[in-house]
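Student: Okay, predicted coordinates and the sequence, questions at the end:
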Amino acid sequence: MSIYQLICTIISFILNSFLVWLILARSPKLTGKYKWLMLYTTCFEIFWGLFDLPAEIIAHSVGCAFIVFRVNHPDSLLTSDNSSWIVLIYTAIFGASMALFASHFVYRYGSIATNFGEKYTSGCKFSILFFIPIITGMWWSTVVRVWFWPNTQMDDYTRNLIMETVGVGIENISYIGAKFYNQEKRNLTSHFNTPAWIGVAQMWFMVISSMGCVFGFGALCYLRLAKQLSIASNAANNLQVQLFYALVMQTAIPLFLMHMPITVYFLCPMLDLDFDFASSFVASTIALYPAIDPLPNILIIKNYRNATIQLFRSLLCRPKNKYRTNQTSTIHNNGPRSFSQTIN
């Protein structure tokens, strides 16, 4: 357990717990059912951070193979079989995170495109959005269990790597992993390891589908919001803009800290490249992700930002300004109507 990972876990727990309180206590009424999807994501990130710390998962790629493992210490409470399940659950959580924000963008588009919302995200159909990450996580872990489970070929190929990395034998770890190529010693040729490619193809499909939903529905949201704001500016639209930009920023964080590093992590062994920096980078960014992902919601959504400022004022014993004034401005449209907006 590294100090870095411990710090990330503590920050993640504090910020996400604070965001849970903000969502439950300070969400605008116009947020509607979306606050439950926000709460779902926040609780997921709390669980992710708390699970990641004791799991002590290590990821490495070497040559044409990748391996994700944890060391079975002699004084551990878990048997090696139970430890294998920890690795499997870890991969399921990671897989679920790939689809988490796709659900958000689908709902956000449904909330501003009423025809789409009534057809796909209203009523009991709203609950489907909560099951998409769960189904993706189950599929991801099934792929791992079927195609990336330990075998003698992987044992032989990664034995030296494990000894150099953590100083224990291959029999003292629980791992999942795969080789993308099998080498023949006689003529020094290599050929595709079919199970590994079948497994990684399914993972690529899940990642690309998730990203397709994020970018596709994100673009549709932006175009629809731009059209609405050109017609009128009101409290509902302002909240929609805040939620949209918070979601964009909240999605950009796992995109850069998880999706892109894991892409490099998979591509290196697929191209038979030894790029050890990718391994250490993936471990660092995955630990950092739940620690900073709550910040966009806290800082961008006005009600949450004001509540945070009030909390800091209270902690610093600084009273609020008694003589706070409201400034009113009038927004004129190209059309025949004009709209008044109060700027706090």
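Tutor: Nice, I can see it.
Student: from here on, contacts and neighbour counts on C-alpha atoms
Tutor: Fine.
Student: So which bits of whichever strand or helix holds Tyr4 are buried?
Tutor: Assigned by DSSP states H and E, Tyr4 belongs to helix 3-26. The neighbour-count check on helix 3-26 (16 or more other CA atoms under 10 Å) flags 5-6, 8-9, 11-13, 15-17, 19-20, 22-23, 26 as buried.
Student: and what of stretch 196-215?
Tutor: Applying 16+ other CA under 10 Å to stretch 196-215 flags Ala196, Trp197, Gly199, Val200, Met203, Met206, Val207, Ser210, Met211, Cys213, Val214 as buried.
Student: Return the closest of those residues with respect to Ala307.
Tutor: Using CA to CA, Val214 is the member of these that lies nearest Ala307, at 29.0 Å.
Student: Now do the strand or helix carrying Ser280 against helix 3-26: the angle between them, please.
Tutor: In the assignment (DSSP H and E), Ser280 maps to helix 276-292. Put simply, helix 276-292 runs at 30 degrees to helix 3-26, going by axes from the mean of the first three to the mean of the last three CA atoms, to 10 degrees.
Student: which parts of helix 276-292 are buried?
Tutor: Within helix 276-292, the residues that qualify as buried are 278-292, counting by 16+ other CA under 10 Å.
Student: What is the subsequent helix or strand relative to that helix?
Tutor: Note on helix 276-292: by DSSP H and E, the next helix or strand toward the C-terminus is helix 295-300.
Student: now that following helix, how far from the centre of its chain.
Tutor: 16 Å (CA atoms, centre = their mean, to the nearest Å).
Student: Buried residues, the following helix or strand past it. List them.
Tutor: Going down the chain from helix 295-300, the next helix or strand is helix 302-315, by DSSP H and E. Neighbour-count burial for helix 302-315 flags Lys302, Asn303, Tyr304, Arg305, Thr308 (criterion: 16+ other CA under 10 Å).
Student: Please compare the first structure with the one that follows:
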Amino acid sequence: MFTYGSGYFMIIDVKKRGIPPEVAVFFMKVLCGCFGVTIYGIAIHFVYRFFALERKGKLKYFEINYLALWFVIPVVGGFSWYITIEIFFESGSGSLETEYLRNMFNKSNLNFADFASIGGVYYSTNNSVNWRSISGYSCFVSIMVIAFIIIVVAGWKSWKIVSKLLEHGESDFSRKLQMQLYKALVAQTIIPITLLFIPFGVLFTIPLFNIDWQILNRIIVWIFAFYPVIDPLPIIYFVDYYRIPVIGLLNFFREKSLTKAYRRVQVQNQPDWCREKLFGEHCSKLEKIQYTSIFNKKKF
């Protein structure tokens, strides 16, 4: 995914992967639709958190009778994104987008036939406005803005509730827990805004001004790929109920690894007459085989 001049594109090397261009284009459109699913899934998560903090019985809307509706909303968001690409962004031979990209490939000495692509171009080579791509851009922005407003409003209202709880906590334990949740809430509001909405919004907007921002081109795909890993980190880091068990688990594996390493060094430093005794008292059959292999190598 990258910008070039007044256009933005997603390409895939079909020759290297050995797949038909039509199949590659379809899966690229599905991948783009997943972005719509992602942002509306995040928005619903914020709504759920707000209902939980509000404590006015609205969590009943997330029970089984209404649950299907909440799953449908992200699917609709993803389908809307997919349909926008299908309607407003052509990828066939002879289209403005294809010819624009072909010129770029020719300048780079690449064979255009080896790649499949989708994308939009805001201005043609004679600087006339491509209203088709402009309309698609408007749809993208509208889809993103709706999800963005839901996240900001739900996040702001949740922040107000947590702030009041901090002022009127019933105990030190309650106050400490609410502070942890407050920090996690702030972080989890900032992360999707800075890693999803701003980068993709900039990606779709800067071609309007014929700006090539190569740094963004390099990182935006990685941002989208690693976002699911980054998103839960604030909860794990700020909230004791998650952080302490995770640290304990990591320490357990660390100590286990160090113990095995210590035993290996301890056995290697023993004279030959006591190694068999150490094997019998402390080691499994597999470890005996491993240690015996190490000693035989040392002898030779």
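Tutor: Here it is on my side, so go on. Note that the coordinates shown come from a computational prediction; the quantities given were computed from them, not determined experimentally.
Student: Drop the TM-score for these two in here.
Tutor: Overlay of the two chains. TM-score (TM-score structural alignment, normalised by the length of structure 2): 0.74; 253 aligned residues with a CA RMSD of 2.6 Å.
Student: thinking again about what came up before, name the helices or strands packed onto the helix holding Tyr4 of structure 1?
Tutor: helix 34-55, helix 276-292, helix 295-300, helix 302-315 (3 or more CA pairs under 8 Å, 6 or more residues apart in numbering; DSSP states H and E).
Student: Go ahead and name everything in contact with that helix.
Tutor: Residues from elsewhere that reach helix 3-26 of structure 1 (CA atoms under 8 Å, 6 or more residues apart in numbering): 35, 38-39, 42-43, 45-46, 49-50, 53, 284, 287-288, 290-292, 294-295, 297-298, 303-304, 307.
Student: make it 6 Å
Tutor: Thr42, Ile46, Gly49, Leu288, Pro290, Ala291, Pro294 (CA atoms under 6 Å, 6 or more residues apart in numbering).
Student: ok, now which ones touch the fourth one?
Tutor: Residues counted as contacts of Leu288 of structure 1 (CA under 6 Å, 6+ apart) are Cys8.
Student: Could you measure from it over to Ile10 of structure 1?
Tutor: Using CA to CA, to the nearest Å, Leu288 of structure 1 is found at 11 Å from Ile10 of structure 1.
Student: cool, the second one as well?
Tutor: When CA to CA is the yardstick, Ile46 of structure 1 and Ile10 of structure 1 sit 10 Å from each other.
Student: Likewise for the first one?
Tutor: In this structure, Thr42 of structure 1 lies at 15 Å from Ile10 of structure 1, with CA to CA as the measure.
Student: And the helices in structure 1, which stretches?
Tutor: Assigned by DSSP state H, structure 1 shows helices spanning 3-26, 34-55, 80-112, 114-120, 128-147, 152-166, 194-231, 235-254, 260-270, 276-292, 295-300, 302-315.
Student: Using a markdown table, lay out the ones you listed together with distance to Asn72 of structure 1.
Tutor: Shown next, in a markdown table, are those (distance: least, CA to CA, whole Å):
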| stretch | distance to Asn72 of structure 1 |
| --- | --- |
| helix 3-26 | 19 |
| helix 34-55 | 11 |
| helix 80-112 | 6 |
| helix 114-120 | 46 |
| helix 128-147 | 19 |
| helix 152-166 | 11 |
| helix 194-231 | 25 |
| helix 235-254 | 29 |
| helix 260-270 | 24 |
| helix 276-292 | 19 |
| helix 295-300 | 35 |
| helix 302-315 | 43 |
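Student: Can you tell me what Ile118 of structure 2 aligns to in structure 1?
Tutor: Residue pairing (TM-score structural alignment): Ile118 of structure 2 is matched to Ile176 of structure 1.
Student: Quick one: closest of the helices of structure 1 to Ser329 of structure 1.
Tutor: Of all the helices of structure 1, helix 235-254 comes closest under CA to CA, at 14.2 Å.
Student: how far does the closest one sit from the chain's center?
Tutor: The answer for helix 235-254 of structure 1 is 16 Å, by CA atoms, centre = their mean.
Student: Kindly report the same for stretch 8-20 of structure 1.
Tutor: The answer for stretch 8-20 of structure 1 is 15 Å, by CA atoms, centre = their mean.
Student: Where does that stretch end up in structure 2?
Tutor: By TM-score structural alignment, stretch 8-20 of structure 1 lines up with nothing in structure 2.
Student: Name the nearest residue to the most centrally placed residue in structure 2, ignoring sequence neighbours.
Tutor: In structure 2, the C-alpha nearest the mean C-alpha coordinate belongs to Tyr227, at 2.0 Å (CA atoms, centre = their mean). Distances taken as CA to CA, 6 or more residues apart in numbering place Leu195 nearest to Tyr227 of structure 2, at 7.3 Å, with adjacent residues excluded.
Student: Map that neighbour across to structure 1 for me.
Tutor: By TM-score structural alignment, Leu195 of structure 2 lines up with Leu257.
Student: Please report how far that match lies from Thr165 of structure 1.
Tutor: Relative to Thr165 of structure 1, Leu257 of structure 1 is positioned 23 Å away (CA to CA).
Student: Of the two, give the one with the bigger neighbour count.
Tutor: Neighbour count, other CA atoms under 10 Å: between Leu257 of structure 1 and Thr165, Leu257 has more, with 20 against 10.
Student: Okay, the more buried one and Ile286 of structure 1: tell me how far apart.
Tutor: Leu257 of structure 1 is 6 Å from Ile286 of structure 1, by CA to CA.
Student: per the alignment, Phe88 of structure 2 corresponds to what in structure 1?
Tutor: Checking TM-score structural alignment: Phe88 of structure 2 goes with Trp147.
Student: and that match, what does it touch?
Tutor: Trp147 of structure 1 makes contacts with Pro195, Gly199, as judged by CA under 6 Å, 6+ apart.
Student: if you set the cut-off to 10 Å instead, what comes out?
Tutor: Residues counted as contacts of Trp147 of structure 1 (CA atoms under 10 Å, 6 or more residues apart in numbering) are Ser141, Ile176, Gly177, Ala178, Thr194, Pro195, Ala196, Trp197, Ile198, Gly199, Val200.
Student: likewise Ala113 of structure 2?
Tutor: Asp13, Val14, Lys15, Pro21, Arg102, Phe105.
Student: CSV for the residues you listed, including distance to Val75 of structure 2 and neighbour count?
Tutor: CSV is the format used below for the contacts of Ala113 of structure 2 (distance: CA to CA, whole Å; neighbours: other CA atoms under 10 Å):
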residue, distance to Val75 of structure 2, neighbour count
Asp13, 28, 16
Val14, 28, 19
Lys15, 32, 13
Pro21, 25, 18
Arg102, 33, 16
Phe105, 35, 15
